[in-house]
Every structure is written in C-alpha cells, then in structure tokens.
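Provided below are the primary sequence and the corresponding predicted coordinates.
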Amino acid sequence: MIDRYERNKDIVQEIVESTATHVGRIATIITTAVADVAREVGDIVTDGFEMRDAARKAKADDHREVVDAELVDAIDDADATETAIRAIETDRRDAPEEHDRA
C-alpha cells in the first residue's frame, strides 16, 4: 500500500509535469506569434521601401519626361500597324487592275 508521502509526491510530480508541458506549449505559441509579428512588420517596412523607391523613380521619370513603357509599346504597335496599312494601300493603287491585264 502507498503511504501518504508517496501519494503526495506522485501528485506533485504530475502537477509539475503537466504545468511544464502547458508552459512549454504556451512558450511555443508566444515564440511563433513573435516570429510571425516580426515577419509581418518586416514585410510592411519592405513595402514602404519599395513604394518610396517607386515614387522616387516616378518623380525622376517625370523630370526627364519619360512616359510609361507599356504606353510607348502600344503607340509603337499602332504606328507599325498604320505603316503596314499604308503600304498595302499603296501597293493596291500602284498594281494594275486585273481587267486591264486581259
């Protein structure tokens, strides 16, 4: 039969083990949360740097009168299309008519 001291020792041991397990889990939760918060704060700061750099580049481009590259490409494509259409129309005007050949 277990005496009173041994039983109390077992209860205290169980309480200490259980408490240590729970404290460990809580510490893991806190550690993970701190790491997640640090990551998010870092992402926010990085976004701020990127926005600041983009604003500086836009301001510099504005001073140099640089336009949007996609807009320039669209204008170039439109100019090339217009040139091709003119060439085809010129070829048709300069080509002899089919009924004139016969």
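It's in.

from here on, contacts and neighbour counts on C-alpha atoms
Fine.

quick one: residue 11 from residue 18, how far?
11 Å (CA to CA, to the nearest Å).

same deal with residue 24?
Here the criterion is CA to CA. By it, residue 24 lies 10 Å from residue 18.

ok, residue 59 next?
Residue 59 sits 61 Å away from residue 18, taking CA to CA as the criterion.

and what of residue 83?
With the distance defined as CA to CA, residue 83 ends up 82 Å from residue 18.

ok, residue 30 next?
In this structure, residue 30 and residue 18 are 18 Å apart, going by CA to CA.

what's the answer for residue 87, then?
Computed with CA to CA, the distance linking residue 87 and residue 18 is 87 Å.

got another, please set it beside the one above:
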Amino acid sequence: MTNLSKAEIRKDQVQDSIEAATHAAGQVSHIVISAVGDVVKALGGFATDLFEIREAARRARVEHDLDED
C-alpha cells in the first residue's frame, strides 16, 4: 500500500466530484430533451386532431348544404 499525499487525495476527490457532476448533468439533460420531444409530439397530435375536426365539420356543412364560414 502506498501513502497518498493530501494533494493527491484532494485531486482524486475533485476529479471524482467533477465526473459525478457531469454524469448527473448528462442524465438530467437527457430527461429534459426527452420531455421536450414528448411535449412536441403531443402538441403535434393535438394540432392534427384540430385539423381533422375542422375538416369533418367542413364536410358536414357541405353534406347538409350549409354555408361555409
């Protein structure tokens, strides 16, 4: 077993702390990016639903000889 100096121990502590922090930051950024993607998909699906509803309403008006707005 070798004796480590205080400086070596501090260096290892700082290195391990930085590695842990960057790993945590990477995990958080992945979560945030995934969440943003999910929100965009949900909003896109909602917009598609709105277009389909509008088109169905237009077809219903035409089918029942109602004036277009």
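Yep, it's here. Everything numeric in this text was worked out from a predicted model, so none of it was measured.

so where is stretch 40-48 of structure 2 in structure 1?
Residues 38-46 of structure 1 are where stretch 40-48 of structure 2 aligns, taking TM-score structural alignment as the criterion.

structure 1: which residue goes with residue 18 of structure 2?
Using TM-score structural alignment, residue 18 of structure 2 sits opposite residue 16 in structure 1.

need the next SSE after the helix or strand that contains that match, C-terminal direction.
Under the criterion DSSP states H and E, the helix or strand holding residue 16 of structure 1 is helix 4-63. Toward the C-terminus, helix 4-63 of structure 1 is succeeded by helix 69-94 as the next helix or strand (DSSP H and E).

what span of structure 2 is that following helix aligned with?
Counting by TM-score structural alignment, helix 69-94 of structure 1 sits on no residues of structure 2.

so what does that helix touch, helix or strand wise?
Helices and strands touching helix 69-94 of structure 1, as assessed by 3 or more CA pairs under 8 Å, 6 or more residues apart in numbering; DSSP states H and E, are absent.

so after it, what's the next helix or strand?
Next helix or strand after helix 69-94 of structure 1 toward the C-terminus (DSSP H and E): helix 98-101.

list of residues touching that next one?
Contact with helix 98-101 of structure 1 is made by no outside residue, as judged by CA atoms under 8 Å, 6 or more residues apart in numbering.

ok so, going back, average offset between the helix holding residue 16 of structure 1 and structure 2?
The superposed helix 4-63 of structure 1 is, by mean CA distance after the TM-score superposition for structure 1, a mean 0.3 Å from where its aligned residues fall in structure 2.

aligned to residue 29 of structure 2, what sits in structure 1?
Under the pairing rule here (TM-score structural alignment), the equivalent of residue 29 of structure 2 within structure 1 is residue 27.

residue contacts, that match?
If you count contacts by CA under 8 Å, 6+ apart, residue 27 of structure 1 has none.

any idea how far it is from residue 34 of structure 1?
Here the criterion is CA to CA. By it, residue 27 of structure 1 lies 10 Å from residue 34 of structure 1.
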